[in-house]
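1. Output the structure for:
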Amino acid sequence: MTPLKTLFAGLAMTALGAGAVQAQDGSKLQEVLDRGHLILGTGSTNPPWHFIDQENKLTGFDVDMGRLVAKALFGDPDKIEYVQQSSDARIPNLVTDKVDLTCQFMTVTAERAQQVEFTIPYYREGVGLLLMANGDYADYDALKAAGSDVTVAVLQNVYAEEMVHAALPQATVDQYDSVDLMYQALNSGRAEAAATDQSALRWFMVQNPGRYTDAGYGWNPQSYSCAIKPGDQRWLNFVNTVLHEAMTGVEFPFYSDSFAKWFGTELENPQIGFPVEYK
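-> Here you go, the predicted model:
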């Protein structure tokens, strides 16, 4: 290579290096680190995901996911500024930089993935069947075998009958316009089961220990992920790393304690040895 070409090559490499540094400095990750706290978008009205507790403190499983990220950034899970937002503000607040990260029981869909960058899932939602612990039917198999003798209470929805019949094809479906009325139908014996989100089912059992049981069958799966503004791979990689290691690595105790608190389920420790993700 001639001296002139060597000079141009050196200048080009310097420019590339400077560009890489500039790209990193322009990442949301660096912005958040420089600011000294995370701005998290989440809700405040849907336990166990996000709600105001008796001490007037915002709490819930979504909130804990944000606290995990803050802990990874600053060694302190409480270095967070919360933006309490409605569901329809989740995407607008990201793309206008009002929040750094949204964790708000956000279902991953292809349509939404055109507007935001989704992280890896931190929870898999689905529909479940809540039973009275001392009821006539012990589990899903018993409900299904009973056929049309079973009445299922469900929150009123245009897809309610179709949803219930996907699991119990012969069951009678009673729709109610509030969750409280749905649970009242179960408590009074007007319904043998209540169909609701698995997370709501588990939270209700945590709040009422020994009174209810899970039929042991889930369907209609959907993934919940946090989301960031599109176009920032470094920030996405960082949040993904935090969530991944919370579910499989060094922060598993934080994640599993939160899972047990909100859903009443003790998770098994991640398998030691060959990474389960590659099996």
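2. only C-alpha atoms for contact and neighbour calcs from this point on.
-> OK.
3. can you give me the helices in this protein?
-> Residue ranges of the helices in the chain, as given by DSSP state H, are 3-25, 28-35, 61-74, 90-95, 140-146, 160-167, 179-188, 198-207, 233-248, 252-263.
4. Can you say which of the ones you listed is nearest to Arg124?
-> Of all those, helix 198-207 sits nearest to Arg124, with 9.2 Å by CA to CA.
5. To Gln115, which of the helices of the chain lies closest?
-> helix 90-95 (7.3 Å).
6. one step back: of the helices of the chain, flag the one that's most buried.
-> helix 61-74 (a mean of 22; mean count of other CA atoms under 10 Å).
7. quick one, what contacts the most centrally placed residue in the chain?
-> Central residue of the chain (CA atoms, centre = their mean): Tyr224, 3.9 Å from the mean position. Counting by CA atoms under 8 Å, 6 or more residues apart in numbering, Tyr224 makes contact with Phe105, Met106, Thr107, Val108, Pro121, Tyr122, Tyr123, Arg124, Glu125.
8. ok, of those residues, which come out buried?
-> Neighbour counting with 16 or more other CA atoms under 10 Å marks Phe105, Met106, Thr107, Val108, Pro121, Tyr122, Tyr123, Glu125 as buried within these.
9. top strand in the chain by residue count?
-> Looking across the chain with DSSP state E, the single longest strand is strand 117-132.
10. list the helices and strands it packs on?
-> Judged by 3 or more CA pairs under 8 Å, 6 or more residues apart in numbering; DSSP states H and E, the packing partners of strand 117-132 are helix 179-188, strand 193-197, helix 198-207, strand 212-214, strand 219-228, helix 233-248.
11. can you put those in TSV and add distance to Trp262?
-> TSV is the format used below for those (distance: least, CA to CA, whole Å):
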stretch	distance to Trp262
helix 179-188	18
strand 193-197	14
helix 198-207	6
strand 212-214	15
strand 219-228	15
helix 233-248	15
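12. Those: which one's closest to Ala89?
-> Per CA to CA, nearest to Ala89 of the helices and strands packed on strand 117-132: strand 219-228, 12.5 Å.
13. Could you list the buried residues of the closest one?
-> For strand 219-228, the neighbour count (16+ other CA under 10 Å) marks Trp219, Gln222, Ser223, Tyr224, Ser225, Cys226, Ala227, Ile228 as buried.
14. Out of these, name the two that are farthest from one another.
-> Across the buried residues of strand 219-228 (CA to CA), the longest gap, 28.0 Å, separates Trp219 and Ile228.
15. Please give the structure of this sequence too, so both can be compared:
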Amino acid sequence: MKNIFICLMLLVTGFLISGCSNDKKQQIVDVYDKIKARDKIIVGVKYDTKPFGFIDNNQKISGFDIDLAHLIAKYLLDDPNKVEFVQVTPQNRILALNSGQIDMVIATMTVTEQRKQVVEFSRPYYIAGQAIMVNKDSDISNVNDLKNKKIIIVLGTTADRNIKNIAPESLIQGYRTYNDAFAALKNNRGDALITDDSILLGLIDNDKGFKILSKRYTQEPYAIALKKGPESHKLLFYIDNALNNMENSGELKKLKQKWIEN
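-> As a prediction, this is how the structure comes out:
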């Protein structure tokens, strides 16, 4: 009788484990298939990062990353307008991605080894470099002048991490958005602002009271981020193919000319 009871318990346990395994498999939904069924991509973008993602004078979301998202929609769904934008920040974009709120992040997101542990990255679509912006009358001319100076960064960005190597003896002030960081610099709450050169160019586009120092201290490859896991591998394949086609066709070059070089 005891042996029969043990056998029954093992049998039940086996069924439970098998059921849990099957449930787990059923929960994995391929992201590309989900997009095709929905007939729309949902993209996390920034709203405060001119010229990549910002609200223009007509109160519409615009920029390099926005145009890129439309091109991705064209390649995946044959229609550049089949895209929905969701605002993300450096602090919440990975959470929004891995929770399934969005399909992808196209938001000046730099590829790093640390981030590769939690998201899938496409091939890069743009290479930026971190630079220093100061008041045009500032006596700061290079990184050596940042000792004991108040340096402004945006929290959750690669500048947040790199500042410790670039200017280890500086005094760091972190802000949640680029607009807040630039406002702090304009109000003399800091001596310099460090972030990607392409973003700095957007900040001073309509404000000529500041200058960007010539040296670049890093290379920042921007890529499209997807949810970590096998459910994103098919989508990653199609996105990489789309980016390769955009490069070969000159579409990526046109985006750079439109938003960066002008």
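16. about what we covered before: wait, which of the contacts of Tyr224 of the first structure is closest to Tyr137 of the first structure?
-> Nearest to Tyr137 of the first structure among those, with distances taken as CA to CA, is Glu125, at 23.9 Å.
17. Report the contact partners of that closest one.
-> Glu125 of the first structure touches Asp197, Gln198, Ser199, Pro221, Gln222, Ser223, Tyr224, counting by CA under 8 Å, 6+ apart.
18. any idea how far Ala191 of the first structure is from it?
-> Separation of Glu125 of the first structure from Ala191 of the first structure (CA to CA, to the nearest Å) stands at 23 Å.
19. roughly how far is the longest helix anywhere in the second structure from the heart of the chain?
-> Ranked by number of residues, the top helix in the second structure under DSSP H is helix 2-27. Offset of helix 2-27 of the second structure from its chain centre (CA atoms, centre = their mean, to the nearest Å): 43 Å.
20. again, but for stretch 127-135 of the first structure
-> 23 Å.
21. counterpart of stretch 54-64 of the second structure in the first structure, which residues?
-> Per the alignment by TM-score structural alignment, stretch 54-64 of the second structure matches residues 51-61 in the first structure.
22. Show the end-to-end separation of the matching stretch, please.
-> Between the start and the finish of stretch 51-61 of the first structure there is a gap of 10 Å, counting by CA to CA.
23. ok, now stretch 98-113 of the second structure?
-> Rule used - CA to CA; the end-to-end distance of stretch 98-113 of the second structure is 17 Å.
24. what stretch of the first structure does that stretch fall on?
-> Taking TM-score structural alignment, stretch 98-113 of the second structure hits residues 95-110 over in the first structure.
25. in terms of contact, does Asn135 of the second structure touch Gly209 like I think?
-> Yes. Asn135 of the second structure lies in contact with Gly209 (CA atoms under 8 Å); the separation is 6.2 Å.
26. returning to what we had before: nearest to Ile52 of the first structure, of the helices and strands packed on strand 117-132 of the first structure?
-> helix 198-207 (15.1 Å).
27. With the second structure overlaid, report how far the closest one is off on average.
-> Once fitted to the second structure, helix 198-207 of the first structure is off its aligned match by 2.4 Å on average (mean CA distance after the TM-score superposition for the first structure).
28. Turn the buried residues of strand 219-228 of the first structure into TSV, including distance to Tyr82 of the first structure.
-> Formatted as TSV, those follow (distance: CA to CA, whole Å):
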residue	distance to Tyr82 of the first structure
Trp219	33
Gln222	26
Ser223	23
Tyr224	19
Ser225	18
Cys226	15
Ala227	15
Ile228	15
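29. Now check the residue nearest to the centre of the first structure against the second structure: what is it aligned to?
-> Using TM-score structural alignment, Tyr224 of the first structure sits opposite Tyr222 in the second structure.
30. Next: Asp34 of the first structure.
-> Match for Asp34 of the first structure (TM-score structural alignment): Ala37.
31. Would you check how far apart that match and Leu77 of the second structure are?
-> Relative to Leu77 of the second structure, and taking CA to CA, Ala37 of the second structure is found at 10 Å.
32. for Ile151 of the second structure, same thing?
-> Look at Ile151 of the second structure and Leu77 of the second structure: by CA to CA, they are 44 Å apart.
33. again with Ile163 of the second structure
-> Taking CA to CA, one finds Ile163 of the second structure at 41 Å from Leu77 of the second structure.
34. Next: Glu120 of the second structure.
-> Distance of Glu120 of the second structure to Leu77 of the second structure, given as CA to CA: 21 Å.
35. do the same with Asn244 of the second structure
-> Asn244 of the second structure is 17 Å from Leu77 of the second structure, by CA to CA.
36. Could you give me the buried positions within the match of stretch 54-64 of the second structure?
-> Applying 16+ other CA under 10 Å to stretch 51-61 of the first structure flags Phe51, Leu58, Thr59, Gly60, Phe61 as buried.
37. Now do the contacts for the second one.
-> Pointing back at Leu58 of the first structure there. Ser44, His50, Phe51, Ile52.
38. same thing but at 6 Å, please
-> Phe51, Ile52 (CA atoms under 6 Å, 6 or more residues apart in numbering).
39. next one: the last one
-> Shown here is Phe61 of the first structure, whose contacts under the criterion CA under 6 Å, 6+ apart are Trp49.
40. change it to 10 Å
-> Counting by CA atoms under 10 Å, 6 or more residues apart in numbering, Phe61 of the first structure touches 47-51, 67, 103-105, 122-123, 255, 258-259, 261-263.
41. cool, and the first one?
-> Shown in contact with Phe51 of the first structure (CA under 10 Å, 6+ apart): Thr42, Gly43, Ser44, Thr45, Lys57, Leu58, Thr59, Gly60, Phe61, Asp62, Val63, Gln84.
42. Most widely separated two among those residues?
-> Counting by CA to CA, the most remote pair of those is Phe61 and Gln84, 14.6 Å apart.
43. which of the contacts of Tyr224 of the first structure line up with contacts in the second structure?
-> Contacts conserved in the second structure for the contacts of Tyr224 of the first structure, counting by both residues aligned by TM-score structural alignment, their matches' CA atoms under 8 Å: Phe105, Met106, Thr107, Val108, Pro121, Tyr122, Tyr123, Arg124, Glu125.
44. Would you confirm that the second one contacts Val116?
-> Right, Met106 of the first structure. No. Counting by CA atoms under 10 Å, Val116 is not a contact partner of Met106 of the first structure; they are 11.2 Å apart.
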